[in-house]
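Asker: Please find the sequence and the predicted model below.
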Amino acid sequence: MRQKVFALIADTLAALKSAGTLKLEQVPGYTVEPPKNPAHGDWAVNVAMLLTKPEGKPPRDIANAIVKGLVDKEGMVAKVEVAGPGFLNFTLKEQVIQQVAREVLSAGETFGRRAPKSTGKRVMVEFVSANPTGPVHIGHARGAFMGDAVSRLLEAAGHDVTREFYINDYGKQVETLGRTLHKRYRQLFGEQVELVEGEYPGEYVIDIARTWKEEVGDRYLRAPESEWFPLATAVAIRENMKAIQASLEKANIRHDVFFSEASLHAAGKVKAVAEEYAKRGVTYEAAEARRDTEKVRSEDSKAAQYTDRQKGGTFLMTSQHGDDEDRVILRRDGTPVYLTADLAYHKEKYDRGFDRLIDVLGADHAGHTPRIKAGMILLGLDPKRLDFLLVQLVRITRGGEEVKVSKRRGTVFELEDLIDEVGPDVCRFLFLMKTANARFDFDLDLVQKQSKDNPVFYFQYGHARCASILKKAAEKGTPFVGAEHLTSAQLARLTLPEELAMLKKMSQLPDVVASAAERLEPHHVLYFCQELITDFHSYYTKYKTDPIISADAEKTQGRLALVAALKQTLRSAFALLGINAPEYMEAPAEEE
C-alpha cells in the first residue's frame, strides 16, 4: 500500500512538472509514513516541505498544488488534506485497504520479501567465529542468532548473502589445545599426567582423545612431539569444528563458508599485508606506539595483560584514522600479531568483491573495530563497505541465579544444552527481542510457562489462534474459500476500525523487513508481529458477541480472509527470523 502512495506522488509530480507548475530539477528523498495520530489519515507525506527551497515557494503552496493536481490513476484516495507546515495526509478508500487481505494471500510465503538476489548487491555476514578450542557456549548464542537473523533479512531484502565463519585455527590457543589433547590421550593408556594452568579441562577434550585413540591406537604414545603435535592439534580442531557445526545445525543456523586463519598464514597473506603497509609508508619502527591521547589501560584489558609484547616492533599508523593509538603489527622478532592476521582476513574479504561486509562481534571487541576500519583505510579501501554489529552478552538465569559460562574451568553451559532445555524458537525469540547493544536477562523459568507472562508463548500463540479459527470454520461447514474465490463483496464486510487497522499494518511488512535489513535490527520484525498479535487478541476478545464465524456467510468469509491474511503475515515474518509458526497450541489457562 505504501508503494502505491509513492507511485501516486510520483505521477502527480511528473504531471505538475509537465504543466510547468513545478520545476522539479531533482525530486527529493521524501517519506511516506503512517501518521502518529490515526485520525490524521492513513499515510503522511513530507514532499512539499522538502521542495520549498529548490522551488522557492512556501511548503503549503506546494502541498496545495499537489492536492489540486493529484493524479490518482487507481482511484484509491478518499481524502487528502494539507496539515501543519505542509504535510500531505492521505486517507485511502476502504476497498483499497480491504484488498490487502487478497494481496497477502496471493503472495503467500513470499509476502514481505523481494525477489531473490534482485538488488544485484553481494553481502557477506561473518558471525559466530567461535574459537575451535571448545563447544559453542551461551556466550556465543546471541551473536549466532543475531547473525543468522540479519542474514535472513538481507536475503529477504533482495541481496545475495554469504554467511561466513572465521576459524581461529592458528596461534597459542590451538597449540595449547593440541598439547591438552595429547595429555588426555596418554591418560587413556593409564599414564599419570596432569594438566597445567591454561590448558583445557573440559570433558569434551577427553571425548576427542577417545576418538583419536580409536583412530591411531598407541602410535603416538611414545612418539616425539614433532610427530604427534601437528596431528593432535589438527584432530582437536577437526572434532571441535564438527561439534560446533552440529550445535549450530540444531539451532537451525548454517554457514556457507568456513574460512581458516591458518590458510592466510600458509598462503603468505599475513606477511603480504604487512609488506603492503610498509610500501604505502604507513608503518614505523619504534619502542612504543604514538598516541592521539594519553590512555590509561584497564588492568583487565588484553592490551594491559600483554604489554610486554607491545614494547617495540613495527607499528601501523591507525591513530590517523580514528584509533586512539597506533598498533603493533609485527613484534620485534618480525612475527605477526593477531591483529595482522585479522587485517589480512578483512583485506581478503574486500578482494572477494562484496558490496557490503558485516562482522557480528561480541561487545568486548568494541576496541578492535576502529583498528580494522583504520587498517582498511590505510590500504586504500572504502570503510563504508564495512559494518560492525556489536552484541552485548546476555545473563542466563534460573531460579534468580545466573548460569555461569566458564569453558576453561570445565563447567561449560553449551548452546546445545540451552536448546535442549527451552527449544530453538525460544532461544531465537529471546536473543532477538532487543537491540544488539542492550543487556538483559534470559529467564529459563519464565520462558517455559504457558501463559501471557511468557512473551515467546504469547508470540507463537497468535499464529496458532489464527490456525485454530480457520480449522474450526472448516469443521462447522464454512471453510475459508481461499484467495482465488474471495469476492470484493466479502472483503467489503471488513469495516470495523480494528479490522482496517490490522490490514493497514499487515501491508507494512515489506517496509519493516527492508528497514530492519538495512539497519541490521531484527527486533523491528518481532515488534511488528507483537503489535499485530496484540491487536488481534484484543479484536478477538472485544467482538466475542459478534464472532468471526457466524450465520452471515458473506461476513464470515470476509473475516476468515482477515484471519488467513494475518496468519500468512505472521508465518512469513516468523520465517524471516527463523522461528516456527505452530498450527496448534494449548490455550493459556486464563483463556480456558
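Answerer: Sure, I can see it. Numbering: from 1, shown residues only.

Asker: C-alpha from now on. contacts and neighbour counts both.
Answerer: Will do.

Asker: what separates stretch 154-163 from the chain centre, distance-wise?
Answerer: 11 Å (CA atoms, centre = their mean, to the nearest Å).

Asker: For Asp443, see how far away the residue lying closest to Glu414 once chain neighbours are set aside is.
Answerer: Distance criterion CA to CA, 6 or more residues apart in numbering; nearest residue to Glu414, sequence neighbours excluded, is His137 at 3.9 Å. Applying CA to CA, to the nearest Å, the value for His137 to Asp443 is 17 Å.

Asker: likewise Ala501?
Answerer: 34 Å.

Asker: now Phe6, nearest residue through space, not along the chain?
Answerer: Using CA to CA, 6+ apart and skipping the chain neighbours, the partner closest in space to Phe6 is Val32 (7.0 Å).

Asker: What about the one you found, how many residues nearby?
Answerer: 19 (other CA atoms under 10 Å).

Asker: likewise Asp387?
Answerer: 16.

Asker: What lies in contact with stretch 466-473?
Answerer: Here stretch 466-473 makes contact (CA atoms under 8 Å, 6 or more residues apart in numbering) with Pro479, Phe480, Ile549, Leu560, Val563, Ala564, Leu566, Lys567, Glu583, Tyr584.

Asker: From Ala573, how far off is the fourth one?
Answerer: Per CA to CA, Leu560 is found 20 Å from Ala573.

Asker: rewinding a little: the residue nearest to Phe6 against Val45, yeah?
Answerer: Yes: the pair Val32 and Val45 qualifies as a contact (CA atoms under 8 Å) at a distance of 4.8 Å.

Asker: and the comparison structure, right after this:
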Amino acid sequence: MNIFSDFETRIKSTLETLDLIKEKRGEVDFGRITVEPPRDPSHGDVATNAAMVLSKPLGTNPRALADIIATALKGDGDISEVSVAGPGFINIRLSTSYWQRLLATMIELGTSFGRSQIGAGHKANVEYVSANPTGPMHVGHCRGAVVGDALANLMQFAGYDVTKEYYINDAGGQIDVLARSVFLRYREALGEDIGAIPEGLYPGDYLVPVGQELAAEYGPRLHNMSEEDWLPLVKDKAIDAMMAMIRSDLEALNVHHDVFFSERTLHANGAQRIRQAINDLTFKGHVYRGTLPPPKGQLPEDWEDREQTLFRSTEVGDDIDRPLIKSDGSYTYFAADVAYFKDKFDRGYDEMIYVLGADHGGYVKRLEAVARGVSEGKAKLTVLLCQLVKLYRNGEPVKMSKRSGDFVTLREVVDEVGRDSVRFMMLYRKSSEPLDFDFAKVTEQSKDNPVFYVQYAHARCMSVLRQAKEAFADLDPSVADLARSTALINDPNELQIVAKLAEYPRVVEAAAIAQEPHRLAFYLYDLASSFHAHWNKGKEQPELRFVNDKNRELSVARLGLVHAVASVLKSGLAITGTAAPEEMR
C-alpha cells in the first residue's frame, strides 16, 4: 500500500467536492498534483502542492486556496492535523490509528509489502554485462552486472514481466584474436617454447587450461592443419571455455540471466536475420543509397568514402546516418545491432534496457534511433551508462592482476570481500557517477560500511525475536497475532519507524520508473539507521525496549514492529541481491 498514492486519491476526491472546483472543473487539470514526504519531517507526514498548481487556473491566491483545501481535508478521519506553509504548501499529519492499521497491513503482507503493479502489462528486457567472451570478467563489468541484475529484480517487484539477457559478442574480430591466442597456448601445451606472447594476442594465464584441453583432445593434429581448418574448431572451444568462466564469475556474484543470446546466430544462414531486419527497415522507408561526409576528428572504422546502403537514422533522432553494408558485402556491426533489436521487439518486449559501460556513450543515440525505426515508436529503449570503478586498499590504488594480465578480475574482488559487500556497494552510488571501492572500508564493521549496517539491522531484528522467546518461553505469536496487537504501538519514536517503513512502496515505484536501483540501497540504509537509533534508546530508557518481560502484550505489539522492519529489510536486500543474515559475528 503506497500511502502517498492513497492520499493523492483522497485529496483529489476532496477537491472534487469544492464549489470553486465544480464551477471550473473542465478547466482544471489534476495531473500536476503531487503528494510526497515534506522536506522537513517535522512539518508532517505527507505534503501536497495542490493549491500551488490549481490557483492559477482557478484565478485565486494559492495561500487562500490552500486554507480552503486544508479545512476540507480536516474531515478525513485519518488526518489528525493540516497546516499551510509558505506560499501554499499543505502539510498533513496522519492519525496514530492510521499508522497502527498500516503497520498491521505491513505485518500481514511480510516481504510482499511494497510490491507494485505499476509495470503490469509491460514486458521488459534488461540486457547487462554482455562482456566480450575473451577472458575473465573484470571489475568494470562488475558494476554493470550488479546494476542490471538489481534493476531487473526491482522491476519484477514493481510488476513488470522482465527477462534478464546477456548478449554474447561471439562474431567479431576479437574472437579470431582469442582463437589465435588459445592456439598459441595449445602449442605451448604440446611442449613448444612459445616465448613472449606476441603483441595483439591475449596474454593472460587464464588461456593456459584451454590450450591444455585442446592438446588433450586433439593431440598434435591441429598443429598439422591449416589455419582455415583449425580456426573454427579452436574458436568454438575458446568461446565455450570463456563463457563457462564468465558464467562462473557471474554465479559468484549472484547474477543469473534468463537468456544468453549469441551474436553468431544473427550471422547464420548467410546472415539471414540481419538481411531480414534491413529489408524491414527498407519497407518502412528508413534505408537508402547514399554517401556520408567524413566525420570530424578521427574516422570511425565503419566510414567509407563511397556510395553505400545507409540507415536514415537522422530522421529518428541520431546525429548521422549509419552504414549497414561494408564494401566487401558483409554487414556492419551496426546492422547486427538492428537485427538484434528487431529480434527483441519480435519477442514482444515493449521496453528494452541496455546497461553499458561509460565508454559506450556514443552508442546511445544510434540505439535509440534503431528502436524508433524498427518499432515505429511502439517500444521504449533506454541506455544506462555505468561509470568507472576505482579500486583502493586503505586509500592506495590496487595494482593490476597477474592472472588477467592487465586488469583486476571480478572474481578476485568477490573472493576477497564477499559478494554481499560487492553487490551492495556497487549500488550505493548512482551508476552515472564514478565509484571508489576500498577493500578495507567495505569489510569494516561500522556504521560507515553501508552493507554491514543494513545487514546488522536485519540480524538485530532476528536477535530481538530470539530474546522474546527467552523472556516468554511459551511465546509463539502468529502473524495474525502480531497484526492484531498494533493498537499498542503509540510511542512517537515507534511511529516514526512505521512512517519510514511506509515509504518503501513509494521508493520501489519511483526507483523502478526512474530505473535507479541505488535509491533502494539508500532507503535501506536510512531504515536501518532509524531502527538502530531506536534500539539504542532502549539501552538508556528500558521502557522503550522491544522486549519487556513485565509486559507481555506490549512486547508482542513491538515484536510486530520488529517483524515489519525485518520483512522490509529482507525484501529490499533480496532485490539488491544481498543476503539478509539472521546472525552476524
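Answerer: Yep, that arrived. The structure displayed is predicted, hence computed values, not measured ones.

Asker: Please pick the buried ones from the contacts of stretch 466-473 of the first structure.
Answerer: Buried members of the contacts of stretch 466-473 of the first structure, counted by 16 or more other CA atoms under 10 Å: Pro479, Phe480, Ile549, Leu560, Val563, Ala564, Leu566, Lys567.

Asker: which SSE is the nearest residue to Val182 of the second structure once chain neighbours are set aside in?
Answerer: Excluding the flanking residues, the one nearest Val182 of the second structure by CA to CA, 6+ apart is Gly211, at 5.6 Å. Take DSSP states H and E as the rule and Gly211 of the second structure turns out to sit in helix 208-218.

Asker: quick one: that helix aligns where in the first structure?
Answerer: Aligning helix 208-218 of the second structure against the first structure (TM-score structural alignment) gives residues 206-216.

Asker: Now tell me what touches that stretch from outside.
Answerer: For stretch 206-216 of the first structure, contacts defined as CA under 8 Å, 6+ apart pick out Leu181, His182, Arg184, Tyr185, Leu188, Val235, Ala236, Glu239.

Asker: try 6 Å
Answerer: Leu181, Arg184, Tyr185 (CA atoms under 6 Å, 6 or more residues apart in numbering).

Asker: Just to confirm, what residue in the second structure is aligned with the first one?
Answerer: Same thing as Leu181 of the first structure. By TM-score structural alignment, Leu181 of the first structure lines up with Val182.

Asker: gap between its match and Asn551 of the second structure?
Answerer: According to CA to CA, Val182 of the second structure and Asn551 of the second structure sit 71 Å apart.

Asker: Show me what Asp438 of the second structure aligns to in the first structure.
Answerer: Residue pairing (TM-score structural alignment): Asp438 of the second structure is matched to Asp443 of the first structure.

Asker: ok, that match - contacts?
Answerer: Thr397.

Asker: could you redo the last one with a cut-off of 10 Å?
Answerer: Contact analysis of Asp443 of the first structure by CA atoms under 10 Å, 6 or more residues apart in numbering lists Arg395, Ile396, Thr397, Arg398, Gly399, Gly400, Glu401, Glu402, Leu430, Asn454.

Asker: okay but the last one is in contact with Phe429, surely?
Answerer: This means Asn454 of the first structure. No: assessed by CA atoms under 10 Å, Asn454 of the first structure is found out of contact with Phe429, at 11.1 Å.

Asker: Show me where the stretch 101-250 of the second structure has its helices.
Answerer: 139-157, 173-189, 208-218, 227-252 (DSSP state H, counting those that start in this stretch).

Asker: which of those helices sits most buried?
Answerer: helix 139-157 (a mean of 26; mean count of other CA atoms under 10 Å).

Asker: residue range for it in the first structure?
Answerer: Counting by TM-score structural alignment, helix 139-157 of the second structure sits on residues 138-156 of the first structure.
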